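K.L.:
need a structure here:
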Amino acid sequence: MYHILYEHDHANRAKALDDNQGRAQLVQDPVVKVAGLKTLILWGHGNSGLFCNLSPGDLADKVKEWKSKNSGIDSVEILTCNSRHAKAGTEPYVDQFKHKLGFFTRRKLTIKSLPVRMGVNGVNGDSILFADYKSKTWCYLTSSESTFHYAKNVFKSVCENMFGDDAIDAAAYLTNTPPHDIRKDALGNAKVGQFLIKCKVNKVEELHASGTVHGWTNVDKFMTDFREMLSIPSFRRAFVTSRPFTLNYGTFDYLRKSLVAV
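P.N.:
Down below sits the predicted model:
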């Protein structure tokens, strides 16, 4: 049995993840006793300092409060951007959170979050979790700090303007993967896609070097023209392979299965 705590603007996503079974509530709502509760899931905005508007210490206190009323809780699942990534000189949020839990509490819990894909131990890496409650699709995008801004904006623009917020179709388009192969396997089970590439292609190097992509991916006119260029398969392949970034993506019923113990 699980229970979801969500930040106020993540209500639709949390309820979609729960299939509207009533096992979701605002993170600041009072703690309740839930029969058979084993897993506490939290979903909201995150960076290296805050998650669901809670500091690592605040989250540790919140989890301890829930466990005091639900002693059967044995795992905590964290769904957010940047739980595992941080700028140089700072520590990823999940690491801080584990320290604040203390040894005796921590050893009784399995902490799960999205995987580290860029940066040594997550440092000098960046990530964002796109999720659409209507299509029940998600994409976890990670990159180095220097390339994250353009990669995030390009994916967001393609997803919103070309695929109606369907994250699987957008990710499949950018990785040249047939989307039907990602959604279901031969038995009808949900699948997850993974894309990791670090090679460089010279054809679009000048575009990157000019700084145009970094400075203009949030400008509508630029992105309209750029999406037209991306519709050319050779250009699209060259662009997405020219800078290091990763995409993990799938349906909502595979999101929790994509988490790893930390």
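K.L.:
When you work out contacts or count neighbours from here on, use the C-alpha atoms and nothing else.
P.N.:
Fine.
K.L.:
Now name the helix or strand holding Asp58.
P.N.:
helix 56-69 (DSSP states H and E).
K.L.:
and if you look at Phe239?
P.N.:
Assessed by DSSP H and E, Phe239 sits inside helix 233-240.
K.L.:
what's Asn248 in contact with, if anything?
P.N.:
Counting by Cα atoms under 8 Å, 6 or more residues apart in numbering, Asn248 touches 139-141, 192-195.
K.L.:
Okay, and it sits in which element?
P.N.:
Assigned by DSSP H and E, Asn248 falls in strand 245-251.
K.L.:
Taking their axis directions, that strand and helix 233-240 sit at what angle?
P.N.:
Orientation check (axes from the mean of the first three to the mean of the last three Cα atoms, to 10 degrees): strand 245-251 against helix 233-240 gives 110 degrees.
K.L.:
Next, the buried residues of strand 245-251.
P.N.:
By neighbour count on 16 or more other Cα atoms under 10 Å, the buried set for strand 245-251 is 245-251.
K.L.:
what helices or strands is the helix holding Phe239 leaning on?
P.N.:
Counting contacts by 3 or more Cα pairs under 8 Å, 6 or more residues apart in numbering; DSSP states H and E, helix 233-240 is packed against helix 167-175, helix 220-230.
K.L.:
Please provide the structure for the following sequence as well, for comparison with the first:
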Amino acid sequence: MKPAKIGIDAGGSLLKIAFEEHGQTHYKSYSIDELNSSMNWLKMTAAGAPIALTGGKAEYLKKEFFQNARIVSEFEANCIGASYLMKQDDLFYVKYFLINIGTGTSICLNNNGTISRLFGSGIGGGTFMGLGSLLTGEKDFSKLVSLAGKGTSESADLLVKDIYSPYGSPINGSLTASNFGKTLHADNISKEDKAASLTKMIAETIVLLSAQSAAQHQTDAIIYIGSTLKNNVPLKQLLEKYTAMLGLNPVFVQNGEFSGAMGALLSL
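P.N.:
So this is what the prediction gives:
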């Protein structure tokens, strides 16, 4: 490739790249383990192209590979990039929350173009990979997602109906009383069920944080982006289910995992 300009989001787990070539925007991603090989390749093939960097390893990339690159703050890049990608999907909201699920999760408010970061959580893709590896022994993201899609979280989670059994519960019995609450007394929980329970715990935590923010700032539009959502159907389905259950509007942006890279690109 011989791109006209390049935006790179160098995060804790992935390198996301957005680049313009022949008037079109393209996207690529690499594992952080491929940092040196992928950036050396890009340095050779894209010599002379303007580059903007964002993310936790932006300073490192600038020093080691792209000394003339521009650095854009991660917060700014993600918000600008997400706004652009939403417009490409014909999504228009005056006021909305942007939930970026990367290695961790950050929550931002966009109020008629005024953007502010509210807070973040350590629960995110890093949790999925790290805790998922401890629970199942699997270290590959796509395989963990596949396990979660085949599992049943009820085998590991203690539900409200379990606590009130054999009588009826005063609230929805299918709600989680305790994530992994059954594991203390069960020895035969499958890898699939553990991965499903982990995915549910992450989804519930993110939705509850989003709902609290939405109640405080009085908006129901919840925009989900981030690399943890890529090809992760189980997580997306749970986020959609629980967000809607709380009366909010869940929205997923196409190519949302490249929001930071796109925002960096747009700064050039």
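K.L.:
so what number do they get for TM-score?
P.N.:
Here the TM-score for the pair of chains, by TM-score structural alignment, normalised by the length of the first structure, is 0.32; 133 aligned residues with a Cα RMSD of 5.6 Å.
K.L.:
quick one on the thing from earlier: what's the following helix or strand after the helix holding Asp58 of the first structure?
P.N.:
Helix 56-69 of the first structure is succeeded, C-terminally, by strand 75-79 (DSSP H and E).
K.L.:
Stretch 105-125 of the first structure spans what distance, first to last residue?
P.N.:
Stretch 105-125 of the first structure has its terminal residues 29 Å apart, counting by Cα to Cα, to the nearest Å.
K.L.:
Kindly report the same for stretch 243-261 of the second structure.
P.N.:
End-to-end distance for stretch 243-261 of the second structure, by Cα to Cα: 27 Å.
K.L.:
Buried residues of the top helix by length along the first structure, list them for me.
P.N.:
Ranked by number of residues, the top helix in the first structure under DSSP state H is helix 145-162. Neighbour-count burial for helix 145-162 of the first structure, counted by 16+ other Cα under 10 Å, picks out 145, 147-159.
K.L.:
Of the helices and strands packed on helix 233-240 of the first structure, which stretch is the most buried?
P.N.:
Of those, the one with the most neighbours on average (mean count of other Cα atoms under 10 Å) is helix 167-175, at a mean of 24.
K.L.:
and after that one, which helix or strand comes next?
P.N.:
Downstream of helix 167-175 of the first structure (by DSSP H and E), the next one is helix 179-183.
K.L.:
other SSEs contacting that next one?
P.N.:
By 3+ Cα pairs under 8 Å, 6+ apart, helix 179-183 of the first structure packs against helix 167-175, strand 192-197, strand 245-251.
K.L.:
between the ones you listed, which gets nearest to Glu65 of the first structure?
P.N.:
strand 245-251 (31.4 Å; Cα to Cα).
K.L.:
okay, the angle between the closest one and helix 145-162?
P.N.:
40 degrees.
K.L.:
And the strands in the stretch 101-250 of the second structure, which stretches?
P.N.:
Per DSSP state E, counting those that start in this stretch, the stretch 101-250 of the second structure carries strands over the ranges 105-111, 114-121, 158-159, 176-178, 221-225, 249-252.
K.L.:
any chance of those strands in a markdown table, plus mean neighbour count and distance to Leu265 of the second structure?
P.N.:
Below are those laid out as a markdown table (neighbours: other Cα atoms under 10 Å; distance: least, Cα to Cα, whole Å):
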| stretch | mean neighbour count | distance to Leu265 of the second structure |
| --- | --- | --- |
| strand 105-111 | 20 | 20 |
| strand 114-121 | 14 | 19 |
| strand 158-159 | 21 | 46 |
| strand 176-178 | 16 | 42 |
| strand 221-225 | 23 | 17 |
| strand 249-252 | 18 | 21 |
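K.L.:
Look up how far Ala77 of the second structure lies from Ile223 of the second structure.
P.N.:
16 Å.
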